[in-house]
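Engineer: Structure here, sequence nowhere to be found:
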C-alpha cells in the first residue's frame, strides 16, 4: 500500500475499531486493583520495559530503519521478534514509516509532526489513520526480502501475545497486568514521546531543517533516543549521544554485543559532523531557508540580506551552509509577491 502524501487526518479517516485494542491495553492496567501487585510482577514490568525498549531503539530504529550496524540473520530475527513484542506493529511497517519521516521531517508530508498536526496527533493519533494502515514496500526493500520478516509482518501481534502468555505463566494475573500491560504502555509512550516531545522541547545543536531537539530526560527513559537533534544530524549513527556525557544506554549495549561478536560494523558520525562543520544538503538548506523566510513574511518589502543573516545567526546553530540558507531565503522572499506567503515548511 502506497502512502498518502497528506499527513492531515480527517475524522472519517480514523480507523476506530483499531483504537479499541490500544485503549483496552491502557484500561487493562487499571485491573491491577483486583489482580494485585506482586514483586515478581513488578520485576517483570521493569525487566520487560528495558528489554523491549532496547529492542525498539536498537531494532526498530537503529537497525531496521537506519542500518546503523550489521548482524547475522538469527539475531536480526530475534531483534525483530523482541521489537514486535512491544505491540508497535511489524518491523517492516515501523521502519518504512520512519524512513518516510526522515525524508519529510516536520513538513506537510511527515507522518507525525507536532508542527503540522499538533502534539496529540504526532504522539499517537497518526497511528490510527486509515492511510497509515499499510506501508510502502519500496521504502524497505532491503528487509522486505526476508521471508521470516514478512511472516512476522503477517502475524505482527503474535510476539506480543506469546509474551503476554509467558508473563501469565510466570506470575499469574499480576504478571499479565503489571508485568506485561504496564510495561507495554510505558514502552508505548516512551517511544511516542520521541515523535512528539522530542520535536517540541529541548536544545538544538545542529541545523537539521526540522524541529528535532536533544532532551536529557527523554534520553534517560528511552535508552538514548532523546538525543534526537544529534540523530537527525547523522541518522545512520549507532551512537546518538555524541558527547561523552550524553548517556546512550542502547549504544553501550550494542558495544557489548559487538565485543561478543553478535553485532558488528557500528557506524559513527564523522568528526566534521560532530563539530557541525559538514555542509548541508539541498533539501535541508531549503527547509531551513523557509523557516527563516517565514519570519519576514509579513513585511511589505523584501528584507536586506544583512537582516536575513542577522536573523539566521540568532535562529540557527553554527553551520558552514549559513550563506546558502540566507541566499535561498532571500530568493524565496523575492518570489513571494508572485506565489503568496512563504510556508515555513
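Structural biologist: Structure's in. What do you need? Model, not experiment: these values are computed from the prediction.

Engineer: Going by C-alpha atoms from here, please, whenever you check contacts or count neighbours.
Structural biologist: Will do.

Engineer: Give me the number of neighbouring residues for the closest residue to residue 93 other than its chain neighbours.
Structural biologist: Leaving aside its chain neighbours, residue 93 sits nearest to residue 135 (5.6 Å; criterion: CA to CA, 6 or more residues apart in numbering). The local packing of residue 135 (other CA atoms under 10 Å) involves 20 other residues.

Engineer: separation between residue 135 and residue 92?
Structural biologist: 8 Å (CA to CA, to the nearest Å).

Engineer: Residue 158 now?
Structural biologist: From residue 158 over to residue 92 (counting by CA to CA), the distance is 15 Å.

Engineer: Next one for the comparison:
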C-alpha cells in the first residue's frame, strides 16, 4: 500500500509542477509571480520531478516552438514527423539538450521572458542529482515493496517527466475528440481528465493557448485550475486579466 501511495504521489506532484510551473507559467505566462516564488517553484520542481527534472527554461522554449510550428518538421515533438513514440521522445531529448546546453539556433523571440535560474538548472540536470534520486526510489521500494511486480514501476519514476510529456505529445495528437477546429492534429484525449490534471484537453489548449482553465465542456474538469485560483487568491501568483490570449 505504501508503494502504491508513493507512486501516485510522485505521479501527481511531478505532473503538477509540469502543468502549473513549466507549462502554464514558463511557456505561456498565464500568470505572474515574484522572483522569490519563482525560485520556490523551481525547487519544488526539482523535489517533485526528482530524477526526471525538466528545465523550466528548456521546457518553456521548446513548448513555444511546439505551438508555433505544430505538426511541421520544425515541431520539436510531432507524431506526424516521427516513426514511433520512441523516435519522437529521442528527437525531443535532443531538442531539449541543445536548449539546455545553449547550442541551439532558436529565434530569441521564443526565449523572451522564459524563467531561468542557472544554479537550480545545473543541480536538477546533473547526473549526481538524477542518480541520487534514482537510488532513493530504489531504496524506498526495497524497504516497502510487498510484491515483485511493484519493482516494475521504478523505471516510470526515473522517467516521470518525459512520460507525462509523451502521453500528451504523442497520444493527444492521435486519439481523442475535438471541440474546436484548429490547424493541427491536437485532440482532447480524455473526457474527464483524472490522469493528466487538465493536460489531456489538448485541442482546447491549442485553440486558446493562453487560457488558464483547459476545460470547456461541463465534464471537462481541469484539476490544476482550482489550484491556480487558490494561489491567485492567496496572492502567490497573479492571473492575467485576459488569459484567453496566446503568449505571442
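Structural biologist: Happy to help now that I have it. Note that the coordinates shown come from a computational prediction; the quantities given were computed from them, not determined experimentally.

Engineer: Between residue 158 and residue 92 of the first structure, which is the more surrounded one?
Structural biologist: With neighbours defined as other CA under 10 Å, residue 158 of the first structure and residue 92 compare such that residue 92 has more, 27 against 16.

Engineer: hang on, isn't the more buried one packed against residue 142?
Structural biologist: No - applying CA atoms under 8 Å as the test, residue 92 of the first structure and residue 142 come out as separate, 10.0 Å apart.

Engineer: what's the closest non-adjacent residue to the equivalent of residue 246 of the first structure over in the second structure?
Structural biologist: Superposed on the second structure with TM-score structural alignment, residue 246 of the first structure falls opposite residue 220. Closest residue in space to residue 220 of the second structure, ignoring its immediate chain neighbours: residue 192 at 5.4 Å, by CA to CA, 6+ apart.

Engineer: That neighbour: neighbour count?
Structural biologist: Residue 192 of the second structure: 19 neighbours (other CA under 10 Å).

Engineer: again with residue 34 of the second structure
Structural biologist: Counted with other CA under 10 Å, the neighbours of residue 34 of the second structure add up to 12.

Engineer: quick one: the equivalent of it over in the first structure from residue 118 of the first structure, how far?
Structural biologist: Aligning on TM-score structural alignment places residue 34 of the second structure opposite residue 72 in the first structure. In this view, residue 72 of the first structure and residue 118 of the first structure are 40 Å apart by CA to CA.

Engineer: ok, now residue 61 of the first structure?
Structural biologist: Where residue 118 of the first structure is concerned, residue 61 of the first structure sits at a distance of 23 Å (CA to CA).

Engineer: the more surrounded of those two?
Structural biologist: More crowded of residue 61 of the first structure and residue 118, by other CA under 10 Å: residue 61, with 24 against 14.

Engineer: Quick check: the aligned residue for the more buried one in the second structure?
Structural biologist: Aligned counterpart of residue 61 of the first structure in the second structure: residue 23 (TM-score structural alignment).

Engineer: Hmm, that match is touching residue 58, no?
Structural biologist: No - the criterion here is CA under 8 Å, and residue 23 of the second structure misses it with residue 58 at 10.9 Å.

Engineer: shared neighbours of the two, anything?
Structural biologist: With contacts defined as CA atoms under 8 Å, 6 or more residues apart in numbering, no residue is shared by residue 23 of the second structure and residue 58.

Engineer: I'd like the distance between the residue mapped onto residue 170 of the second structure from the first structure and residue 250 of the first structure.
Structural biologist: Taking TM-score structural alignment, residue 170 of the second structure has residue 196 as its aligned residue in the first structure. Between residue 196 of the first structure and residue 250 of the first structure the computed distance is 20 Å (CA to CA).

Engineer: Comparing these two, which shows the higher neighbour count?
Structural biologist: A side-by-side neighbour count of residue 196 of the first structure and residue 250, using other CA under 10 Å, places residue 250 first with 26 against 23.

Engineer: Check which helix or strand the more buried one maps to.
Structural biologist: Element membership for residue 250 of the first structure (DSSP states H and E) is helix 249-259.

Engineer: so the next helix or strand after that helix aligns onto which residues of the second structure?
Structural biologist: Elements were assigned by DSSP H and E; along the chain past helix 249-259 of the first structure, the next helix or strand is strand 263-264. Residues 237-238 of the second structure are matched to strand 263-264 of the first structure when aligned by TM-score structural alignment.
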